[in-house]
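Asker: Need the 3D shape of this:
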Amino acid sequence: MRKKIVAGNWKMNLSLEEGQSLHKTINSELEGASANCEVYHFTPSIYLTSLINEDQKVQVGAQNGHPEKSGAFTGEISMSQLKAIGTQAVLIGHSERRQLFNESDSFLKEKVDAALSEGLKVFFCCGESLEQRENGDYNTTVVNQLKNALFHLDSTDFQKIVIAYEPIWAIGTGKTASPEQANEMHQNIRKSFAHAYSKEIAEDISILYGGSCKPSNASDLLTQSDIDGGLIGGASLKAEDFLAIISTYK
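Answerer: Presented below is the predicted three-dimensional model:
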């Protein structure tokens, strides 16, 4: 049975006080409730030590990490440093890192290897642009992103990955892939795993949807056959909205 996961990506938002309040509220609401899905907060790195507590319902992850263990990389934080403070997971390959910081598939591959070597859970993002969607290259684009950064892993390490499919054209634009479009892409991703590894492994990997998911469309999206949860952006910044999405799996 694949794990259902709802993960909030705060991006570069919220003050420390606001973040602490949000994190506390979500944990409090989930306390004592039967957990039908795993819940994560991916927070700005400077907030990690203030939010990490192993006894909490909400696991805490980093939005980024550098593949080198140490060295002259001013402003970067290594995977080993993230692990040392108790970070449980890390986002790799988010479209904003690819587009704004020019992170290549080969660099993301290094990040994946470094994160797994430290025992961090990897949430690997993939997705296509509007142009790639409209010209029909979307499936090839996404599968190549996965192949280039992940398919060198052996089956044991590969099963430690969570995939987040994020159609770039549906992030922060107000546009959303239809439930059918999103599910079709998730099915194609799963087929690529079956081809590269096995059908059994493909069926065990959680694939999240990450494109403008909000309370009004969460049920339609997250209950599709091959969608195992959501990587939530703007709606994760408000406790009421985030809890409403989590409740999809109540």
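Asker: From here on, just use CA atoms for contacts and neighbour counts.
Answerer: OK.
Asker: quick one: secondary structure of the residue most central in space within the chain?
Answerer: Compute the mean C-alpha point of the chain, and by CA atoms, centre = their mean the closest residue is residue 123, 4.2 Å away. Three-state call for residue 123 (DSSP: H, G, I helix; E, B strand; the rest coil): strand.
Asker: can you map out the helices along the chain?
Answerer: Taking DSSP state H as the test, the helices found in the chain are 16-30, 48-51, 79-84, 95-100, 105-117, 130-134, 138-150, 155-158, 179-196, 199-204, 215-222, 239-246.
Asker: I'd say residue 162 and residue 206 touch.
Answerer: Yes: proximity of residue 162 to residue 206 meets the contact threshold set by CA atoms under 8 Å, at 5.4 Å.
Asker: In terms of neighbours, single out the busier of these two.
Answerer: Taking other CA atoms under 10 Å, residue 162 and residue 206 do not tie; residue 206 has more neighbours (24 against 20).
Asker: who are the neighbours in contact with that one?
Answerer: For residue 206, the contacting residues are 2-5, 162-163, 227-229, by CA atoms under 8 Å, 6 or more residues apart in numbering.
Asker: Turn the helices of the chain into JSON lines, columns for distance to residue 169 and mean neighbour count.
Answerer: Output for the helices of the chain, formatted as JSON lines (distance: least, CA to CA, whole Å; neighbours: other CA atoms under 10 Å):
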{"stretch": "helix 16-30", "distance to residue 169": "27", "mean neighbour count": "16"}
{"stretch": "helix 48-51", "distance to residue 169": "30", "mean neighbour count": "16"}
{"stretch": "helix 79-84", "distance to residue 169": "30", "mean neighbour count": "20"}
{"stretch": "helix 95-100", "distance to residue 169": "10", "mean neighbour count": "14"}
{"stretch": "helix 105-117", "distance to residue 169": "20", "mean neighbour count": "20"}
{"stretch": "helix 130-134", "distance to residue 169": "5", "mean neighbour count": "14"}
{"stretch": "helix 138-150", "distance to residue 169": "11", "mean neighbour count": "18"}
{"stretch": "helix 155-158", "distance to residue 169": "27", "mean neighbour count": "14"}
{"stretch": "helix 179-196", "distance to residue 169": "12", "mean neighbour count": "18"}
{"stretch": "helix 199-204", "distance to residue 169": "26", "mean neighbour count": "15"}
{"stretch": "helix 215-222", "distance to residue 169": "16", "mean neighbour count": "18"}
{"stretch": "helix 239-246", "distance to residue 169": "21", "mean neighbour count": "20"}
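Asker: Let's compare: structure for the following, please.
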Amino acid sequence: MRPITVIGNWKMNGSKAACRQWIDTVCAEMEKGMPAGRRFALCPPYPYLSDCSQQISACSSASLALGAQDVSAEMGGAFTGEVSAAMLHEFDCKYVLVGHSERRDRFNESDRLIAEKALQALDQGLTPVICVGETADERNSGRAVEVVRAQVARQIAILQDRLVDSLLAYEPVWAIGTGKVASAQIAQDMHREIRLQLAEFNADVASHIGILYGGSVKFDNAVELFGMPDIDGGLIGGASLDPQEFLAICRA
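Answerer: Down below sits the predicted model:
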């Protein structure tokens, strides 16, 4: 059985006070018990990683892990503004998002660059969460599967067997921050396409890798989404800012 993984992505939101309150609330509830076979993580903005790391490590519950929202494709050197995987490892990050649609769109990140970031994360013992997904125009023109398969194919070509130590996240761009959500069946259909594509490469990778869904996930739709056979959890955006909503999704 693949575990259900729920990751909160705060994007460029939050504050030191909000982080403290959020972690206090979430850890206190997780210490009371959470469903078995599940993993949970928070990806706050870079400036809050240190405080969040210390606070999470002080929790008696080991359920919540820390993640980052991006990582450099370089090991180190003259790359002003970049943050390396080794630096994230020092803050006890377990996960790192790579290739989020906002990074692809606004910062022109290519599939090759995303794979190189994933490799850096893997080299430091982090689990990269590799995001793929189509725009509204690509879906409306009937190219959704073609586009997502091309994105996954580049990850397979570069990461090869190391892909099994990653997570994939299918996030249709038209459902991110819009309030729109792919129906559970639409999401399942794409997750199934991804898993079948992975099976063409390596059946073991296909059966073991977790594929998360991201795109306006809330408690109201999480139950149905997580019940689908090829959906292994969620990458939660806006809803993760509310600790009670995040906890409800974690229990879904």
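Asker: nearest residue to residue 53 of structure 2 other than its sequence neighbours?
Answerer: residue 91 (6.1 Å; CA to CA, 6 or more residues apart in numbering).
Asker: Pull the contacting residues for the one you found.
Answerer: Here residue 91 of structure 2 is in contact with 49-50, 53 (criterion: CA under 8 Å, 6+ apart).
Asker: Same check on residue 218 of structure 1?
Answerer: Counted by CA under 8 Å, 6+ apart, residue 218 of structure 1 has contacts 245, 248.
Asker: That one matches what in structure 2?
Answerer: Alignment note (TM-score structural alignment): residue 218 of structure 1 maps to residue 222 of structure 2.
Asker: for residue 72 of structure 1, same thing?
Answerer: By TM-score structural alignment, residue 72 of structure 1 lines up with residue 78.
Asker: Equivalent analysis for residue 233 of structure 1, please.
Answerer: Using TM-score structural alignment, the partner of residue 233 of structure 1 in structure 2 is residue 237.
Asker: same thing with residue 143 of structure 1?
Answerer: Per TM-score structural alignment, residue 143 of structure 1 is aligned with residue 149.
Asker: how much space is there between the closest residue to its match other than its chain neighbours and residue 16 of structure 2?
Answerer: Of all residues not flanking residue 149 of structure 2 in the chain, residue 194 sits nearest, at 6.9 Å (CA to CA, 6+ apart). Noted for residue 194 of structure 2: a distance of 38 Å to residue 16 of structure 2, by CA to CA, to the nearest Å.
Asker: can you check residue 225 of structure 2 too?
Answerer: 32 Å.
Asker: How about residue 211 of structure 2?
Answerer: Using CA to CA, residue 211 of structure 2 is found at 31 Å from residue 16 of structure 2.
Asker: And residue 63 of structure 2, by the same measure?
Answerer: Note on residue 63 of structure 2: its distance to residue 16 of structure 2, by CA to CA, is 21 Å.
Asker: Report the contact partners of the closest residue to residue 45 of structure 1 other than its chain neighbours.
Answerer: Distances taken as CA to CA, 6+ apart put residue 62 closest to residue 45 of structure 1, at 5.9 Å, once the chain neighbours are dropped. With CA under 8 Å, 6+ apart as the criterion, the residues that contact residue 62 of structure 1 are 42-45, 48, 82, 87, 89-91.
Asker: Can you lay out the residues you listed as a markdown table showing distance to residue 245 of structure 1?
Answerer: Formatted as a markdown table, the contacts of residue 62 of structure 1 follow (distance: CA to CA, whole Å):
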| residue | distance to residue 245 of structure 1 |
| --- | --- |
| 42 | 16 |
| 43 | 18 |
| 44 | 22 |
| 45 | 24 |
| 48 | 23 |
| 82 | 28 |
| 87 | 24 |
| 89 | 21 |
| 90 | 21 |
| 91 | 20 |
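Asker: residue with max distance from the center of structure 1?
Answerer: residue 72 (28.2 Å).
Asker: ok, it to residue 78 of structure 1 distance?
Answerer: With distances taken as CA to CA, residue 72 of structure 1 is found 11 Å from residue 78 of structure 1.
Asker: Over to residue 98 of structure 1?
Answerer: With CA to CA as the criterion, residue 98 of structure 1 and residue 78 of structure 1 are 18 Å apart.
Asker: got it, and residue 10 of structure 1?
Answerer: Note on residue 10 of structure 1: its distance to residue 78 of structure 1, by CA to CA, is 20 Å.
Asker: same question, residue 168 of structure 1
Answerer: Per CA to CA, residue 168 of structure 1 is found 27 Å from residue 78 of structure 1.
Asker: try residue 100 of structure 1
Answerer: Distance, residue 100 of structure 1 to residue 78 of structure 1, by CA to CA: 20 Å.
Asker: can you check residue 211 of structure 1 too?
Answerer: Residue 211 of structure 1 is 28 Å from residue 78 of structure 1, by CA to CA.
Asker: Would you confirm that residue 209 of structure 1 contacts residue 229?
Answerer: Yes: at 6.3 Å, residue 209 of structure 1 and residue 229 qualify as touching, with contact defined as CA under 8 Å.
Asker: what residues are shared contacts of these two?
Answerer: Joint contacts of residue 209 of structure 1 and residue 229 (CA under 8 Å, 6+ apart) are residue 222.
Asker: Please name the nearest non-neighbouring residue to residue 16 of structure 1.
Answerer: In this structure, residue 16 of structure 1 finds its nearest non-sequential neighbour in residue 47, 6.5 Å apart by CA to CA, 6+ apart.
Asker: Now which residue in structure 2 aligns to that neighbour?
Answerer: In structure 2, the residue matched to residue 47 of structure 1 (TM-score structural alignment) is residue 48.
Asker: Quick check: that match touching residue 17?
Answerer: No: judged on CA under 8 Å, residue 48 of structure 2 makes no contact with residue 17 at a distance of 10.1 Å.
Asker: In terms of neighbours, single out the busier of residue 211 and residue 78 of structure 1.
Answerer: Neighbour count, other CA under 10 Å: between residue 211 of structure 1 and residue 78, residue 211 has more, with 26 against 20.
Asker: Assess the claim that the more buried one and residue 166 are in contact.
Answerer: Yes: counting by CA under 8 Å, residue 166 is a contact partner of residue 211 of structure 1 at 5.2 Å.
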